[in-house]
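Trainee: What follows is a predicted structure for the sequence shown.
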Amino acid sequence: MQDDKFNNLVSLKTLLSIEGIGPYKIFTLLNKFKSFRNILSAGKSELMHTDGVSKKLAERIANASKKVDSVESKVNSELNLLRKLNCKVITYWDEEYPELLRNIYYPPLILYLAGNIEKCDQTGVAIVGTRKPTNYGIQQAEKFASELSKKGITVISGLARGVDSYAHSSALNSNGRTIAVIGSGIDVIYPPENARLFKKISEQGAVVSEFEPGTKPDAQNFPRRNRIISGLSLGVLIIETKQNGGAMQTAAYALDQNREIFALPGNVNSPQSEGPNLLIQKGEAKLVLTAEDIIEELGVKLGHEKKTEKRTRQIALSLFEEKILEALGNEALHIDIIADKTSMNTSECLVHLLSLEFKGLIKQLPGKIFMSV
């Protein structure tokens, strides 16, 4: 790893170790101080003049420089382990970071990878469902994954028992790409019987985790994992799950992230069909019978973005970012006006404004005024 990337990773991990620091605070601090090094070398009074940074948080950040040596030692050990595992770590600011995931509300700032994420994976569809599928569920998971793979669409899932495993395996058997998002460290394979599947996925796609090596697959990790599954995808297909199943959490994240939701209808007397049938009934998911139904609905997105001379069309944007750019037009507007025009609260609006600034599409002027560039 290059020295500057190594130093940035150490600084980022140092900041994330501070209580009260998450992606939103990181973006806000970077917007003001321009680099991780500047943040960690800033004084308490200067930090307190940053939006959302209280006196206590400013004190924690100012004292964080004392942790850097121990964090650096830990990062060195982590990188040595990753090299032995043939894995790597990337951050939100690296070119390899998935563009679709970059645009979700709470993006993971650090990802651990076994394998590689390619540009073609931007046309990915998630297939998720119960750990205990019926024969019908198994058959349909395999059918959809195979048909999507043969169209060059990456199949994304969670490496769990049941629907997830059948979807991954079918994609591999169809010589397609597949991405598994796990709820443990990249060196902790769960369930253990999926060790061979893990290896095949890393060779023909990628296994992804936001958790540090050594992290056990604790229950609280999986909801966080689910937001990444939907975040990496253009759409999410739900195949058999109970109303309170984990796949329904993924569907909820997909809805928040403005992703398409698809559901396979099932037997009304089968508990495994409760979730997809409910999503269809509530109008939150499109009923699908074949992979062609998904391809037709996603349309242009699966053919990549239409080519245009405008830079904004060459960069993947979330719905919220598109709304902000439309609201700005050729004007320079105060954040309160932008928030009002886009029907967002100020905090939410700032997150998307900072994301657009990192992409080089807008710039901030004094007084919380923003304009397109």
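Mentor: Thanks, I have the structure now. Residues are numbered from 1 along each chain as shown.

Trainee: Every contact and neighbour count from this point should use C-alpha atoms.
Mentor: OK.

Trainee: what about the strands in the stretch 251-373 of the chain?
Mentor: Chain-ordered strands for the stretch 251-373 of the chain, with DSSP state E, counting those that start in this stretch as the definition, fall at 260-263, 286-287, 332-334, 362-365, 369-372.

Trainee: Contact partners for Glu305?
Mentor: 313-314 (CA atoms under 8 Å, 6 or more residues apart in numbering).

Trainee: Comparison target, given below:
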Amino acid sequence: MTEPEIIAALRLQNIPNIGDVTAKKLIAHCGSPTAIFEDKLHHLLKIDGIGKMTLKGLFDSIHLEEAQKEFEFLSKADISISYFMDDGYPARLKHCVDGPILLFQRGNIDLNYQKIISVVGTRNVTNYGTSFCQQFIEELAPLNPIIVSGLAYGVDIAVQKAAMDHGLQTIACMAHGLNQIYPKVHAKYRSKIERNGGFMTEFWSNSQPNRENFLKRNRIIAGISEATIVIESAEKGGSLVTADLAHGYNREVFAVPGRATDKWSKGCNDLIKYQKAHLLTSAAELIYLLGWDIEAENQEKTVQKQLFVELDETEQSIYSYLQLNGKQLLDTVALECNLPIFKVSSTLLNMEMKGVIRPLPGKMFEAV
């Protein structure tokens, strides 16, 4: 993405009444961020769902000036910028309608690996919760997953420390600009996280860790991952918001149960009780329900299948895509292979019968 396009996207992101859904609608209509600001206001007002109040201040020069200033900061701070249509943008988040149009990243984040999970929970973590975090990550470590969390007190830092202890890539999704670390006491983990993982945010350098930013940030934690795990939560809290978002994105949600009388297990128990989450007591249950298989990780993909099974053009296209990209959602397969969902559904069924793909929980599929 060129510098003018990045600055135009920043400018769009800075306009108060334009959120990510509307921004994407404008970009889709005009073709690019720069094209929006080259268009006429009366043309833009013809877009379905776009009104005068939404576009108020669209062409104000202050937004351009602030965008240029932020771009300069990002360039000097060695922060990478990921546009929602770029290849480097998180694949799962790309298919969330309200995913941010821009993400800012610092460190050595590698999102090519498919096993990405988010772990969230209360800031008032108990010894039970901390112990579960450590054991859970230890059991998962042989599969080398990426662990996403928010670097907050409690469960967040407990699980991210466990990930670092086992050499796993961990991503801290922040509710403010990357010119600071919140809470400040966790700044001591910055260099270790950046060596194997890093920091990610949608917020500018002038953004502070306000409550509404944490709630907004939660959709990134939910959207970027294959599954969200809740380890201890009170009856209400940000962790439950993240779980609801993950459920809405058609992701798997897991919750660690606790005693009925424990305040910090009430939220998890309710998620399980109302069937909003799978009960989770060990990493083995996550591995099974997500279709992860340690033995399969050490075996070569059975590409020879193609020598014995005849695939038509559509089947071969889908098979090749799944081989290259690993487990994928049904909707993602349809989108990336440029096929209607009904066609993909029937084709996947035929391919399952031929033994070349297998279905997984959450409407996901992978090549065998």
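Mentor: Structure's in. What do you need? Quick caveat: nothing in here was measured; it's all calculated off a predicted structure.

Trainee: TM-score for these two?
Mentor: In this superposition the chains share a TM-score of 0.79, using TM-score structural alignment, normalised by the length of structure 2; 322 aligned residues with a CA RMSD of 2.8 Å.

Trainee: hang on, the earlier thing: could you dump the strands of the stretch 251-373 of structure 1 into JSON lines and include distance to Leu101 of structure 1 and mean neighbour count?
Mentor: As requested, these are arranged in JSON lines below (distance: least, CA to CA, whole Å; neighbours: other CA atoms under 10 Å):
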{"stretch": "strand 260-263", "distance to Leu101 of structure 1": "15", "mean neighbour count": "26"}
{"stretch": "strand 286-287", "distance to Leu101 of structure 1": "23", "mean neighbour count": "20"}
{"stretch": "strand 332-334", "distance to Leu101 of structure 1": "27", "mean neighbour count": "18"}
{"stretch": "strand 362-365", "distance to Leu101 of structure 1": "20", "mean neighbour count": "17"}
{"stretch": "strand 369-372", "distance to Leu101 of structure 1": "23", "mean neighbour count": "18"}
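
Trainee: Tabulate these (TSV), appending distance to Ala180 of structure 1.
Mentor: Converted to TSV, those look like this (distance: least, CA to CA, whole Å):
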stretch	distance to Ala180 of structure 1
strand 260-263	19
strand 286-287	24
strand 332-334	41
strand 362-365	34
strand 369-372	37
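
Trainee: I'd like to know which of the ones you listed is closest to Lys216 of structure 1.
Mentor: Checking those against Lys216 of structure 1 by CA to CA gives strand 260-263 as the closest, at 29.8 Å.

Trainee: quick one: the closest one aligns where in structure 2?
Mentor: The aligned range for strand 260-263 of structure 1 in structure 2 is 252-255, by TM-score structural alignment.

Trainee: Against Lys282 of structure 1, how distant is the residue of structure 1 most remote from its centre?
Mentor: When distances are taken from the C-alpha mean of structure 1, Asn269 lies farthest, 34.7 Å away, according to CA atoms, centre = their mean. Taking CA to CA, to the nearest Å as the criterion, Asn269 of structure 1 is separated from Lys282 of structure 1 by 18 Å.

Trainee: swap in Ile239 of structure 1?
Mentor: For Ile239 of structure 1, the distance to Lys282 of structure 1 equals 16 Å [CA to CA].

Trainee: neighbour count winner among the two?
Mentor: Just comparing Ile239 of structure 1 and Lys282: by other CA atoms under 10 Å the higher neighbour count belongs to Ile239, 29 against 9.

Trainee: for the stretch 101-250 of structure 2, what spans make up the strands?
Mentor: Across the stretch 101-250 of structure 2, reading from the start of the chain, the strands by DSSP E, counting those that start in this stretch fall at 102-107, 116-120, 146-149, 170-173, 197-201, 227-230.

Trainee: Let me see the ranges of the helices in the stretch 201-350 of structure 1.
Mentor: Remark: helices assigned in the stretch 201-350 of structure 1 by DSSP state H, counting those that start in this stretch are 221-231, 246-256, 274-281, 291-298, 319-328, 335-342, 346-358.

Trainee: got TSV for the ones you listed, with mean neighbour count and distance to Thr130 of structure 1 too?
Mentor: Shown next, in TSV, are the helices of the stretch 201-350 of structure 1 (neighbours: other CA atoms under 10 Å; distance: least, CA to CA, whole Å):
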stretch	mean neighbour count	distance to Thr130 of structure 1
helix 221-231	24	13
helix 246-256	22	7
helix 274-281	22	10
helix 291-298	16	19
helix 319-328	18	30
helix 335-342	18	37
helix 346-358	19	33
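
Trainee: Would you state the helices of the stretch 51-200 of structure 1 in chain order?
Mentor: Across the stretch 51-200 of structure 1, reading from the start of the chain, the helices by DSSP H, counting those that start in this stretch fall at 55-63, 68-85, 99-102, 135-150, 163-173, 195-203.

Trainee: Structure 2: matching residues for the fourth one?
Mentor: Right, the one you point to is helix 135-150 of structure 1. With TM-score structural alignment as the criterion, helix 135-150 of structure 1 aligns to 127-142.

Trainee: Quick check: buried residues in that stretch?
Mentor: Residues of stretch 127-142 of structure 2 classed as buried under the neighbour-count rule (16 or more other CA atoms under 10 Å) are 129-130, 132-134, 136-137, 140-141.

Trainee: So what does Ile90 of structure 1 match up with in structure 2?
Mentor: Aligned against structure 2 - with TM-score structural alignment as the criterion - Ile90 of structure 1 pairs with Ser82.

Trainee: Alright, calling it a day.
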